[in-house]
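Q: build me a model:
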Amino acid sequence: MYVPTHFQADDDALVDELIDANSFATLVSQRGGEPFATHLPLLRERRDGRTVLVGHLARANPHWRAFGDATVMAIFQGPHGYVSPRYYVSPNLVPTWNYAAIHCYGRVRIVDDAAQARAILAKMVERYEGDRAGRWTMSLDPDFEAKLVAAIVAFEIDVERVEAKFKLSQNRAPADRRSLLAALDADAGAAELAALTRRVLAPTDERNG
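A: Below is the predicted model of the structure:
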């Protein structure tokens, strides 16, 4: 991913936070010499100081057969939105799109053990059901559950490299950044983008006084 210096993300905790908050990812690899993608949720875990992404896909999906020992890429998309030149005070600017994107690279390890695959399913259910009242749990008929587990392919990705890009107007003048934040704050649909922009720009603005 092309990442200019001023858009590089150097806050690892924020990168992890965005992955967790935007865990519906795009998993990309090569199949038959062409790019192949699957859209799916991936859970981030820390194990012995390393990052592991956990997920599953349908066994009928041919994607998993192409994993092999090649590197795959998981793409996580954070808040994003259109930025009009009207949001700035400086002249001679053009429209753009601000966004946060994270690419995780690593190799896939297929989880063949049925008990471990079920544990991954249960872990994902627990995460996404959350603390809501009447939350659903994996209390299924054993025969049905066995068929369910057999119909999916669970896997783990050992993350070897992370690229994170926060394109949030860091390269604009302080007055333009303040004007941008005011415009985003006034847009109810841009609340997440405004919050992330403010968080990322704060250290730069503090250094600039």
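
Q: for the rest of this, base every contact and every neighbour count on C-alpha atoms.
A: Will do.

Q: for the residue nearest the centre of the chain, give me its contacts.
A: Residue closest to the average C-alpha location in the chain (Cα atoms, centre = their mean): F76, at 2.4 Å. The contact partners of F76, by Cα atoms under 8 Å, 6 or more residues apart in numbering, come to I19, N22, S23, F24, A25, T26, A101, I102, H103.

Q: so which of those residues comes closest to A188?
A: Nearest to A188 among the contacts of F76, counting by Cα to Cα, is N22 at 19.4 Å.

Q: what segments of the chain are strands?
A: Shown for the chain, the strands assigned by DSSP state E span residues 24-31, 34-41, 43-47, 50-58, 71-83, 96-111, 152-167.

Q: make CSV out of those strands and add distance to A182.
A: As requested, those are exported to CSV (distance: least, Cα to Cα, whole Å):
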stretch, distance to A182
strand 24-31, 29
strand 34-41, 33
strand 43-47, 33
strand 50-58, 36
strand 71-83, 12
strand 96-111, 15
strand 152-167, 17
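
Q: can you check which of the ones you listed gets nearest to R65?
A: Among the strands of the chain, strand 24-31 comes nearest to R65, with 8.6 Å by Cα to Cα.

Q: so how far is that closest one from its chain's centroid?
A: Per Cα atoms, centre = their mean, to the nearest Å, the displacement of strand 24-31 from the mean C-alpha position of its chain is 12 Å.

Q: mind listing what's buried along it?
A: Neighbour-count burial for strand 24-31 flags F24, A25, T26, L27, V28, S29, Q30 (criterion: 16 or more other Cα atoms under 10 Å).

Q: do the same with stretch 157-171
A: The neighbour-count check on stretch 157-171 (16+ other Cα under 10 Å) flags I157, D158, V159, E163, A164, K165, F166, K167, L168, S169, Q170 as buried.

Q: could you also give me the structure for this second sequence? I'd like to compare it with the first:
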Amino acid sequence: MHPARRFHVTDPAVLRQRVLDHPFAVISAVSDGQPVAAHAPVLPSGGGGPLSLRFHFSVANPVTKALLAGSPALAVFTGPHAYVSPDWYGIDDQVPTWNYISVEAAGLVTRLDDAAMRQLIDDLSDHFESGLAPKPIWKTAKMTPARLEALYRGLVAFELRPERFEGIAKLNQDKPASARAGVIDALDATENGVALAAEMRKMDS
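A: Okay, here's the model as predicted:
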């Protein structure tokens, strides 16, 4: 987490929305004294009440072993990000930097029971398939029972209730408005900077 407090984001609603917008997280843990990490799509609980984050890994994943052994977990969600050239500021004596948005959730996890694991698989597919409309939503019912049961046997699902849930929005808040405007215009002209420019505009509005 970036140490500069001006970049920190603590509003739970904002953080939850960023998890929804960028749900593919890196989840890290410690196994036998060594760091391990893996990617997973994460589904946050609905608004209201304590936040929980659900995800799953294969039985063979080293992170699964670590979490089952009691390791705390750190989930990192990365939003829009891009290189920022000092030439874009229009002021002297500047250096390159990287603007980005990210969210961190840390705490202990609980293994979900079989019924909750199956529900998570359905919830994940429903959530992501809904974004593919008008295509009909894929359902596990389309699979043969034997194939589906084999899939379930290879998965372990978890729930993380964060003890720490905070984010970073490093968007040149430490620069004059004119310099930020120059960065926004330059990012808009790059292939991967448009989303980041939009986030900077929202902060300035």
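
Q: TM-score them against each other, please.
A: Overlay of the two chains. TM-score (TM-score structural alignment, normalised by the length of the second structure): 0.91; 201 aligned residues with a Cα RMSD of 1.6 Å.

Q: picking up where we left off before, give me the aligned partner of the residue nearest to the centre of the first structure over in the second structure.
A: Aligned by TM-score structural alignment, F76 of the first structure pairs with F77 of the second structure.

Q: same check, this time on L181 of the first structure
A: By TM-score structural alignment, L181 of the first structure lines up with I184.

Q: pull the number of nearby residues for that match.
A: Using other Cα atoms under 10 Å, I184 of the second structure is surrounded by 23 other residues.

Q: that one contacts K202, doesn't it?
A: No: judged on Cα atoms under 8 Å, I184 of the second structure makes no contact with K202 at a distance of 11.1 Å.

Q: rewinding a little: and which of the buried residues of stretch 157-171 of the first structure is nearest D187 of the first structure?
A: Distance to D187 of the first structure across those (Cα to Cα) is lowest for L168, with 16.1 Å.

Q: what residues are up against A191 of the first structure?
A: L184, D185.

Q: map it across to the second structure for me.
A: Mapped onto the second structure by TM-score structural alignment, A191 of the first structure lines up with V194.

Q: wait, I168 of the second structure sits on V9?
A: Yes: here I168 of the second structure reaches V9: they are 5.6 Å apart, a contact under Cα under 8 Å.

Q: now do the buried residues in the helix ranked longest in the second structure.
A: Using DSSP state H to define each element, the second structure has its longest helix at helix 114-129. By neighbour count on 16+ other Cα under 10 Å, the buried set for helix 114-129 of the second structure is M117, R118, L120, I121, L124, E129.

Q: tell me what that helix is packed against?
A: strand 53-58, strand 155-160 (3 or more Cα pairs under 8 Å, 6 or more residues apart in numbering; DSSP states H and E).

Q: looking at those strands, which one is packed in the most?
A: Scoring those by mean neighbour count under mean count of other Cα atoms under 10 Å gives strand 155-160 as the most buried, with a mean of 22.

Q: can you list the neighbours in contact with stretch 91-100 of the second structure?
A: The contact list for stretch 91-100 of the second structure, computed with Cα under 8 Å, 6+ apart, reads 78-87, 168-172, 179, 196.

Q: just the buried residues of it, please?
A: Buried residues in stretch 91-100 of the second structure, counted by 16+ other Cα under 10 Å: N99, Y100.

Q: re the thing from before, please name whichever of the strands of the first structure is nearest to D131 of the first structure.
A: Among the strands of the first structure, the nearest to D131 of the first structure by Cα to Cα is strand 43-47 (17.2 Å).

Q: what angle do the closest one and strand 24-31 make?
A: Here strand 43-47 of the first structure runs at an angle of 80 degrees relative to strand 24-31 (axes from the mean of the first three to the mean of the last three Cα atoms, to 10 degrees).

Q: quick one: contacts of strand 43-47 of the first structure?
A: By Cα under 8 Å, 6+ apart, strand 43-47 of the first structure touches I19, D20, S23, T51, V52, L53, V54, G55, M124.

Q: equivalent analysis for stretch 19-36 of the first structure, please.
A: Identification of contacts with stretch 19-36 of the first structure by Cα under 8 Å, 6+ apart yields 37-44, 63, 66-67, 70-78, 102.

Q: rerun that using 7 Å as the cut-off
A: Residues outside stretch 19-36 of the first structure that contact it (Cα atoms under 7 Å, 6 or more residues apart in numbering): 37-44, 66, 72-78.

Q: generate a ChimeraX selection restricted to the buried subset of these.
A: Command for ChimeraX that selects the buried part of the contacts of stretch 19-36 of the first structure, burial taken from 16+ other Cα under 10 Å:
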select :37,41,42,43,44,72,73,74,75,76,77,78
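
Q: would you check which pair of the contacts of stretch 19-36 of the first structure lies furthest apart?
A: Across the contacts of stretch 19-36 of the first structure (Cα to Cα), the longest gap, 27.5 Å, separates A66 and G78.

Q: in the second structure, what sits opposite L168 of the first structure in the alignment?
A: In the second structure, the residue matched to L168 of the first structure (TM-score structural alignment) is L171.
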